[in-house]
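Undergrad: Give me coordinates for this.
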Amino acid sequence: MNQLPILGITMGDVSGIGPEIAVKALNHKEVYETCRPLVVGNSDIVKRAVELIGNDLKVHVIEHVVDAEFRYGTIDVYHRTDFNIEDVPYGQVSTLGGKAAFEAIEKVIELAMEDKIDATITGPLNKEALNKAGYHYNGHTEIYAELTDTKRYSMMLAHENFRVVHVSTHVSLRKACDLVKKERVREVIEIAQNACLSLGINNPKIAVAGLNPHSGEGGLFGDEEINEIIPAIEDARSRGINVEGPVPPDTVFSKAIGGQYDIVVAMYHDQGHIPMKVVGFQMDQSTGSWKAVNGVNITLGLPIIRSSVDHGTAFDQAGKGTASEESLLNAISYGIDLAKARLNKKKS
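TA: Take a look at the predicted model:
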């Protein structure tokens, strides 16, 4: 048991589905057979989530990681942020919800930086609540980058063997085009290479998506491929990286899903997110609700491990007890794999 990695799990915005899916995930016995999980956040919120889903899980409040029991049937909670839970009702944006979410993230990062936990797993944030509380970030990625003093980083989305890493994420589409620069594209290719190696993929096959339709068609539809993307790819190849591109963005993801590539470098947020969510998210036509929400969001380039669900707070579903924990279980699984790889690397 003491050899299993310790995972710190945050619930995201406490008014969303984050607490519910955290409790549901920790109701899976196999989680405790593969890691030592603890929740970082308000313990009363965890208790409310336990009552919501109607199970008999116990809540064990701790002040230090060493106090955790890591026993199935009991959720260890590293308590943060005191408040009256009636002040954070389900499905509502609030300053308090944003404050609680940020303080949990801040603590879980601190614990990881101090090597008291081996990986961090994050629930979904509400960016409006976060900014309302005075924390002016676009999302988890930017918080982690600042609090770990990381300059070179990128977001990776993953579902089974389909992986996408981004040149830019939470910026306008107009600005995203301006951010497609040789140095940044080459940097993300290298980040993608290191990510695959950390997952045990030797000599990964990397595809770089074009920015423009048909990857610019030789300059007819834009010159970013000629001036920025192709030089970045050639530079990466000269460093021994197995990379192809620019591959037209309307076919590159189908090729990756078919196993031709281990990872795709996407140029901007929606270029990578849309194909990932088409694959991982499935809606039930008869009920109009999600029957599967799969996928993981991983921040690459950090000195610590961060894996996350690939969906939002779903305020419209909060408090109903119907949210799926699948994406969180996927995030936990990825966190375990990355933590084991890092621990093994330290030993060697």
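Undergrad: CA only for contacts and neighbour counts going forward, please
TA: Noted.
Undergrad: Show me the longest helix that occurs in this protein.
TA: Counting residues, the longest helix found in the chain (DSSP state H) is helix 326-347.
Undergrad: For that helix, which helices and strands make contact with it?
TA: strand 6-10, helix 18-25, strand 119-122, helix 182-198, strand 289-293, strand 296-300, strand 306-309 (3 or more C-alpha pairs under 8 Å, 6 or more residues apart in numbering; DSSP states H and E).
Undergrad: now the longest one against strand 296-300, angle please.
TA: Counting by axes from the mean of the first three to the mean of the last three C-alpha atoms, to 10 degrees, helix 182-198 points 120 degrees away from the direction of strand 296-300.
Undergrad: I have a second one here; can you model it like the first so I can compare?
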Amino acid sequence: MTPGNNGASTPEDDDPFGYLYADGQANGATPPSGGGGYGYPGSVNRVRAVGERQYGQQQPGYGQQAPTAQYGQQAAPTAPYGQVPQQGAYGQPNAHYAAPETVPGGAPTGRQSSGGGGRGRGPNTKGLLIGAIAVVAAVVIGIGVAMMNGNGDENKASSGASASASAATSQSASPSPSSTSSVSASGELPKTDAKALRLEGGTTTASEFKGAKADGGIYVTGFNQVGAKVTWTVNGIQKAGTYRLYVRYGVPGTDADATLLVDGQANSQPLSMKNFGNTPAGDWEKGWKTTWANVTLTQGTNTIAIACNDGNQCNAVLDQVYLTK
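TA: Here you go, the predicted structure:
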């Protein structure tokens, strides 16, 4: 194939650069000038706007007019046969590249107000204001709750300190030992150290002799004189009847005895505190013994007293007392 016109003057056979060759120039090929065509005389230069071609549709044949624009689109301007359509000036809208919003029926240029009027709606200032107020209210409520909790803790601490001070005052004001005992919830009868009994008639406590089972090795002494007495109040006796009273005592190798009273009434038999086992005379540390006597108690509260009366031999010390059925 040689440059030039090799047959029918059809677009497929046009050589746009035929004017560059000698044989093309001999056949009449001329360079392009102005807005017209170029190449051989009668050459075809078809121009189509960008995006006009629709894929899947039948294209116009040679020499036929391009399909018209669809509804809502602006038709591209046509140019004379063989000429390039005139482009718009720089910075001016081009019909081939018109934005959809500039076409009648195209996309809207901005958000439209739901209330009409064609004016765009600005930020939701009312919603922002409500949100800000809610945040401030939450902060204020949180601060209030924290302050209330803090005051509550301070009140609790103050109350606790007051209670501790009151407890300390009451403990220091009242005597530490108690001459009253109660039957436990399980029905177990009470047991107590003799030093916790009510001491009368010159009785006192000491810890000189070793071997006492009372807490701290403390026992009751000063019992060897007429008028000496210890009293124990027992609460919660569930059933009236005869009970056995045990007394742990100490003697210096000699026999002793005492008067036993229940609710102010003396038993017919004295409380025996003999030197069982015949421990050496004067040996208090080896003279710890245990004795017992039957007592008749009533239901409820009873008082039990061990006294040194006239006719008793009271040279003894008292360690512990307890009841059994």
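Undergrad: so what number do they get for TM-score?
TA: Overlay of the two chains. TM-score (TM-score structural alignment, normalised by the length of structure 2): 0.18; 96 aligned residues with a C-alpha RMSD of 6.3 Å.
Undergrad: re the thing from before, so which bits of the longest helix of structure 1 are buried?
TA: The neighbour-count check on helix 326-347 of structure 1 (16 or more other C-alpha atoms under 10 Å) flags 326-340, 342 as buried.
Undergrad: if we can go back for a sec, could the helices and strands packed on helix 326-347 of structure 1 go into TSV alongside mean neighbour count?
TA: Converted to TSV, those look like this (neighbours: other C-alpha atoms under 10 Å):
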stretch	mean neighbour count
strand 6-10	28
helix 18-25	26
strand 119-122	30
helix 182-198	21
strand 289-293	16
strand 296-300	25
strand 306-309	28
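Undergrad: Just put the ones you listed in a markdown table and tack on distance to residue 146 of structure 1.
TA: Below are these laid out as a markdown table (distance: least, C-alpha to C-alpha, whole Å):
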| stretch | distance to residue 146 of structure 1 |
| --- | --- |
| strand 6-10 | 18 |
| helix 18-25 | 23 |
| strand 119-122 | 16 |
| helix 182-198 | 18 |
| strand 289-293 | 29 |
| strand 296-300 | 13 |
| strand 306-309 | 14 |
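Undergrad: where exactly do the strands run in structure 1?
TA: 6-10, 36-41, 58-62, 74-79, 119-122, 154-159, 162-166, 206-209, 243-247, 263-266, 281-284, 289-293, 296-300, 306-309 (DSSP state E).
Undergrad: again, but for the stretch 151-300 of structure 2
TA: 180-182, 191-193, 198-200, 204-206, 219-221, 229-237, 241-250, 256-262, 265-266, 271-273, 288-297, 300-307 (DSSP state E, counting those that start in this stretch).
Undergrad: Mind putting the ones you listed into TSV with distance to residue 159 of structure 2 and mean neighbour count?
TA: TSV is the format used below for the strands of the stretch 151-300 of structure 2 (distance: least, C-alpha to C-alpha, whole Å; neighbours: other C-alpha atoms under 10 Å):
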stretch	distance to residue 159 of structure 2	mean neighbour count
strand 180-182	30	18
strand 191-193	34	20
strand 198-200	34	17
strand 204-206	38	15
strand 219-221	39	24
strand 229-237	33	20
strand 241-250	44	19
strand 256-262	44	22
strand 265-266	48	14
strand 271-273	51	22
strand 288-297	44	17
strand 300-307	36	19
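Undergrad: okay if I get those strands as JSON lines plus distance to residue 321 of structure 2?
TA: Output for the strands of the stretch 151-300 of structure 2, formatted as JSON lines (distance: least, C-alpha to C-alpha, whole Å):
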{"stretch": "strand 180-182", "distance to residue 321 of structure 2": "11"}
{"stretch": "strand 191-193", "distance to residue 321 of structure 2": "6"}
{"stretch": "strand 198-200", "distance to residue 321 of structure 2": "13"}
{"stretch": "strand 204-206", "distance to residue 321 of structure 2": "15"}
{"stretch": "strand 219-221", "distance to residue 321 of structure 2": "11"}
{"stretch": "strand 229-237", "distance to residue 321 of structure 2": "9"}
{"stretch": "strand 241-250", "distance to residue 321 of structure 2": "5"}
{"stretch": "strand 256-262", "distance to residue 321 of structure 2": "12"}
{"stretch": "strand 265-266", "distance to residue 321 of structure 2": "17"}
{"stretch": "strand 271-273", "distance to residue 321 of structure 2": "13"}
{"stretch": "strand 288-297", "distance to residue 321 of structure 2": "9"}
{"stretch": "strand 300-307", "distance to residue 321 of structure 2": "10"}
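Undergrad: And these: which comes nearest residue 22 of structure 2?
TA: With C-alpha to C-alpha, the closest approach to residue 22 of structure 2 among these belongs to strand 180-182: 141.0 Å.
Undergrad: other SSEs contacting the closest one?
TA: Against strand 180-182 of structure 2 (3+ C-alpha pairs under 8 Å, 6+ apart) you get strand 229-237.
Undergrad: and the strand it packs on, what does it pack onto?
TA: So strand 229-237 of structure 2, by 3+ C-alpha pairs under 8 Å, 6+ apart, packs with strand 180-182, strand 198-200, strand 300-307.
Undergrad: Can you report how many residues lie near the closest residue to residue 74 of structure 1 other than its chain neighbours?
TA: Using C-alpha to C-alpha, 6 or more residues apart in numbering and skipping the chain neighbours, the partner closest in space to residue 74 of structure 1 is residue 58 (4.5 Å). Neighbourhood size, residue 58 of structure 1 [other C-alpha atoms under 10 Å]: 14.
Undergrad: Distance-wise, check the closest residue to residue 47 of structure 1 other than its chain neighbours relative to residue 100 of structure 1.
TA: In space, and not counting its chain neighbours, residue 47 of structure 1 is closest to residue 59: 6.7 Å by C-alpha to C-alpha, 6+ apart. To residue 100 of structure 1, residue 59 of structure 1 is 18 Å away according to C-alpha to C-alpha, to the nearest Å.
Undergrad: Which one of these two is surrounded by more residues?
TA: Per other C-alpha under 10 Å, whichever of residue 59 of structure 1 and residue 100 has more neighbours is residue 100, with 25 against 17.
Undergrad: quick one: that one and residue 40 touch, right?
TA: No. Counting by C-alpha atoms under 8 Å, residue 100 of structure 1 sits too far from residue 40 to count as a contact (10.3 Å).
Undergrad: farthest pair in the buried residues of helix 326-347 of structure 1?
TA: Most distant of the buried residues of helix 326-347 of structure 1, by C-alpha to C-alpha, are 326 and 342, 24.4 Å apart.
Undergrad: Before I go, just wanted to say thanks for your time.
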